[in-house]
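> Would you be able to build a 3D model of this:
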Amino acid sequence: MSSSHERNAPKRGFKPRPHGRPDRPSEKASEDWLWGLHAVEAALVNPARTPEILYLTADRAKTLSGRFKTLPTHEIVDNNRFAQLLPASAVHQGIALKAPLLEPADLTDFVAEPGAVLLMLDQVTDPQNVGAILRSAAAFGAKGLVLQDRHAPQFTGTVAKAAAGAVERVPTARVVNLSRALEELSEAGWRTIGLAGEAQDSLADSLDGSAVVIVLGSEGEGLRRLVAEHCDTLAKIPMPGGFESLNVSAAAAVALYETSQTRRRA
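Down below sits the predicted model:
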């Protein structure tokens, strides 16, 4: 198997990353674009967001008017306009928002309380998978997500759409070096567990109710050697069906479920 894997609000609020770039309608999906109903609605109610402009179809504007007393600066457009603004693959549902990126969290924001869970992604780069992992992290009450800055997608566009609003709920730290981040988290009281198919112990048996970081590797390569060596232990998700591996986002959901069961039993 390749490595699989109550406070949802951050300790400190996310802050928008300042920038002064003008809106360029002809520019295809810059790093500042969100699209899809759940992703945009969640951003609109996040006080840390400072939307620049909201694009809506007439039908979508009608549905939002019943849920929002006021909307940020917005423009009613048709699908041809969305085709100019967004990638052809964007499932925008008649809504798109241009807003600055959220400021990443810091590792020191994550407090190692009993039962707390963090996820760390080791070069998981597929936007759909990362979005699905964020969604599971929000659903199971993970304290946050840690990933490498250079080998991870920005939380806009496809990631935000797949996360269905979880981008606004899950604090995320971007670090230069995952091994050093694991050292820092260990010193702060976190127990670190890497998911690896070759591990001897199951994840369920490895959980003890302490604050834990679950580390998941990329689907092709799994955990890199140095990252695995910096984990306190390695564990596997048993698969009695005999199938070789789980998609990394499915593995993350299973791992989060296991941690939730451990909290219930504590």
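> contacts, neighbours, all on C-alpha from now
Will do.
> Can you show me the strands along the stretch 1-150 of the chain?
Taking DSSP state E, counting those that start in this stretch as the test, the strands found in the stretch 1-150 of the chain are 33-35, 53-56, 74-76, 95-98, 117-122, 144-148.
> Of all these, which one comes closest to Leu195?
Among the strands of the stretch 1-150 of the chain, strand 117-122 comes nearest to Leu195, with 10.5 Å by C-alpha to C-alpha.
> So what touches that closest one?
137, 141-148, 178, 211-218, 223-224, 227, 259 (C-alpha atoms under 8 Å, 6 or more residues apart in numbering).
> 7 Å - rerun?
142-148, 211-218, 223 (C-alpha atoms under 7 Å, 6 or more residues apart in numbering).
> And these, which two are furthest apart?
Taking C-alpha to C-alpha, no two of the contacts of strand 117-122 sit farther apart than Ala211 and Ser218, at 23.3 Å.
> Where is the longest helix in this protein?
helix 248-265 (DSSP state H).
> Reformat the strands of the stretch 1-150 of the chain as JSON lines; add distance to Ala235.
Formatted as JSON lines, the strands of the stretch 1-150 of the chain follow (distance: least, C-alpha to C-alpha, whole Å):
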{"stretch": "strand 33-35", "distance to Ala235": "36"}
{"stretch": "strand 53-56", "distance to Ala235": "45"}
{"stretch": "strand 74-76", "distance to Ala235": "49"}
{"stretch": "strand 95-98", "distance to Ala235": "40"}
{"stretch": "strand 117-122", "distance to Ala235": "14"}
{"stretch": "strand 144-148", "distance to Ala235": "19"}
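> In CSV: these, plus mean neighbour count.
Below are the strands of the stretch 1-150 of the chain laid out as CSV (neighbours: other C-alpha atoms under 10 Å):
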stretch, mean neighbour count
strand 33-35, 27
strand 53-56, 21
strand 74-76, 14
strand 95-98, 24
strand 117-122, 26
strand 144-148, 24
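> what about stretch 158-166, distance to the chain center?
Using C-alpha atoms, centre = their mean, to the nearest Å, the distance from the centre of stretch 158-166 to the centre of the chain it belongs to is 8 Å.
> Please generate a structure for the following sequence too, so the two can be compared:
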Amino acid sequence: MKPPHGNRPGGSSRPPSDRGPYRGPGGQSARPPGQGPRGEARGGHGGGPGGARDGQKPRHDGPRYDGPRPGGKPSAPRGEFQARAPREEFKPRPPRDDSAPRPQRDAAPQRLSAPPQRQREHDGGRHTPDAPKGTVWLYGHHAVAAALANPARRLRRLLLTEEAEAAISKHLPPPWAVTPEKVDRGRLDHLLGRDVVHQGAALLADPLAPPSLQSVLEKEGVIIVLDQVTDPRNVGAIMRSAAAFGAAAVITQDRNAPEETGGLAKAASGALEKMPLLRAVNIARTIIALKAANVWCIGLDAGGKPLSGPAFADRRVALVLGAEGEGLRRLTRETCDEIAGLTIKGAVESLNVSAAASVALYELSKR
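Okay, here's the model as predicted:
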């Protein structure tokens, strides 16, 4: 019977001659007495003398390289035994302490500038205190005292230090609509934030309900329209100036404008409780509605002619101011009746929007 061949089913892929010169019964390799496993007594890679198989040349005639392999660990010389490194002793993992803080993953990179619709809550880089849904924390002596004196404001809690209670009592003697709670400054710092100048007074209240445009038109005075003014401190300062010069109301955009916050109320210094604050969905359509009510709309821009108060002595006026840095938008500018500017003779080219509103209101008060 012929041995199996690589070209036949069940045969080996190697020719019969590669199986060594020593063949025993049953196809098993016969080794001479005292010889170990296959290949130990051979001089080379083959089974014949000199390490070559029958009819074949040695695979390598030059000196053998036993050095380290490229990119790997050095191997032990052939024929030498390399002991395996002893395993490290098993050390049980210590129990996890759930009370210890866990390491936080790297946060996503912060945006250099947030979209306008997400800037409604920023408070000039300051901490915005947390308040229950539908409420707002007001702080500062003037803001808290004005809110306590406003019957339209729904009050929730009043936190006062001993010094703040004495200072507010001079402006508004008790009793008040809500009973004060005595606290220390540390508790207010924890509640409102250490960077908030609360003056030891904090009042939790509901936001004021905005009036209608029709109710504003029935009042006398200049109407101020803010086109995407996003800084709450600027809005609060404009409301304070508007109250000082007898304006009728302040109108802001519903989306790209700050909500009623403690920072806005403190910058307004009590004017938030006295000056109506409206929110319009579309500023251009609001200007059109004002023009339909015989209100002359003046857009304030540096490129316009100098603003003159006596020139509008017989007209109802609305003053339109643009955002910080960008100014009036194109559609807002085109919707206004005219564009006017302020005469600046100093070294600066422009003013902050709240400062420009104060100068313009003073000029219009000369009518």
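> The strands of the stretch 1-150 of structure 1: which one's closest to Ala250 of structure 1?
Closest among the strands of the stretch 1-150 of structure 1, using C-alpha to C-alpha: strand 117-122, at 13.3 Å.
> got the angle for that closest one vs helix 248-265?
Interaxial angle of strand 117-122 of structure 1 relative to helix 248-265 (axes from the mean of the first three to the mean of the last three C-alpha atoms, to 10 degrees): 160 degrees.
> mean per-residue distance, strand 117-122 of structure 1 to structure 2?
Once the two models are superposed, strand 117-122 of structure 1 sits on average 0.6 Å from its counterpart in structure 2 (mean C-alpha distance after the TM-score superposition for structure 1).
> Can you tell me the closest non-neighbouring residue to the aligned partner of Val117 of structure 1 in structure 2?
In structure 2, the residue paired with Val117 of structure 1 is Val222, using TM-score structural alignment. Leaving aside its sequence neighbours, Val222 of structure 2 sits nearest to Ala247 (C-alpha to C-alpha, 6 or more residues apart in numbering; 4.6 Å).
> isn't Ala323 of structure 2 right up against Val235?
No: assessed by C-alpha atoms under 7 Å, Ala323 of structure 2 is found out of contact with Val235, at 10.7 Å.
> Looking at these two, which has the bigger crowd around it?
Val235 (26 against 18; other C-alpha atoms under 10 Å).
> who touches that one in this structure?
So Val235 of structure 2 contacts Leu264 (C-alpha under 7 Å, 6+ apart).
> what's the counterpart of it in structure 1?
Using TM-score structural alignment, Val235 of structure 2 sits opposite Val130 in structure 1.
> Roughly how far does its match sit from Ala29 of structure 1?
As judged by C-alpha to C-alpha, to the nearest Å, Val130 of structure 1 and Ala29 of structure 1 stand 18 Å apart.
> Ok, Gln84 of structure 1 next?
9 Å.
> Compare those two (neighbour count), which wins?
More neighbours surround Ala29 than the other of Gln84 of structure 1 and Ala29, with 19 against 14 (other C-alpha under 10 Å).
> How about the contacts made by the more buried one?
Contacts for Ala29 of structure 1 (C-alpha under 7 Å, 6+ apart) come out as Leu85, Leu86, Pro87.
> On the three-state scheme, the aligned residue in structure 1 for Leu290 of structure 2 is what?
By TM-score structural alignment, Leu290 of structure 2 lines up with Leu185 in structure 1. For Leu185 of structure 1, the assignment made with DSSP: H, G, I helix; E, B strand; the rest coil gives helix.
> Chain neighbours aside, what residue packs nearest to Leu185 of structure 1?
Among residues not flanking Leu185 of structure 1 along the chain, Leu107 sits closest, at 7.3 Å (C-alpha to C-alpha, 6+ apart).
> which position in structure 1 aligns with Thr335 of structure 2?
The alignment partner of Thr335 of structure 2 in structure 1, by TM-score structural alignment, is His230.
> Touching, its match and Arg180? I think so.
No: assessed by C-alpha under 7 Å, His230 of structure 1 is found out of contact with Arg180, at 8.4 Å.
> These two: which is more packed in?
With neighbours defined as other C-alpha under 10 Å, His230 of structure 1 and Arg180 compare such that His230 has more, 18 against 13.
> For the more buried one, give me its contacts.
Here His230 of structure 1 is in contact with Ser179, Leu182 (C-alpha under 7 Å, 6+ apart).
> Can you tell me how far it is from Ala142 of structure 1?
21 Å.
> starting at the chain centroid, how far to the longest helix of structure 1?
Counting by C-alpha atoms, centre = their mean, helix 248-265 of structure 1 comes out at 16 Å from the chain centroid.
> could you say what helices and strands it packs with?
helix 127-139 (3 or more C-alpha pairs under 7 Å, 6 or more residues apart in numbering; DSSP states H and E).
> Repeat the analysis, applying 8 Å as the threshold.
Other helices and strands packing on helix 248-265 of structure 1, by 3 or more C-alpha pairs under 8 Å, 6 or more residues apart in numbering; DSSP states H and E, are helix 127-139, helix 203-206, strand 212-217.
> Highest mean neighbour count out of those?
Across these, averaging neighbours per residue (mean count of other C-alpha atoms under 10 Å) puts strand 212-217 on top, at a mean of 27.
> Residue range in structure 2 corresponding to that one, please.
Mapped onto structure 2 using TM-score structural alignment, strand 212-217 of structure 1 covers residues 317-322.
> Need the contact partners of that stretch.
By C-alpha under 8 Å, 6+ apart, stretch 317-322 of structure 2 touches 221-229, 290, 295-301, 327-329, 353, 357.
> Out of those, which end up buried?
221-229, 290, 295-301, 327-328, 353, 357 (16 or more other C-alpha atoms under 10 Å).
> any idea how far Leu216 of structure 1 is from the most centrally placed residue in structure 1?
Residue closest to the average C-alpha location in structure 1 (C-alpha atoms, centre = their mean): Leu134, at 3.3 Å. Applying C-alpha to C-alpha, the value for Leu134 of structure 1 to Leu216 of structure 1 is 13 Å.
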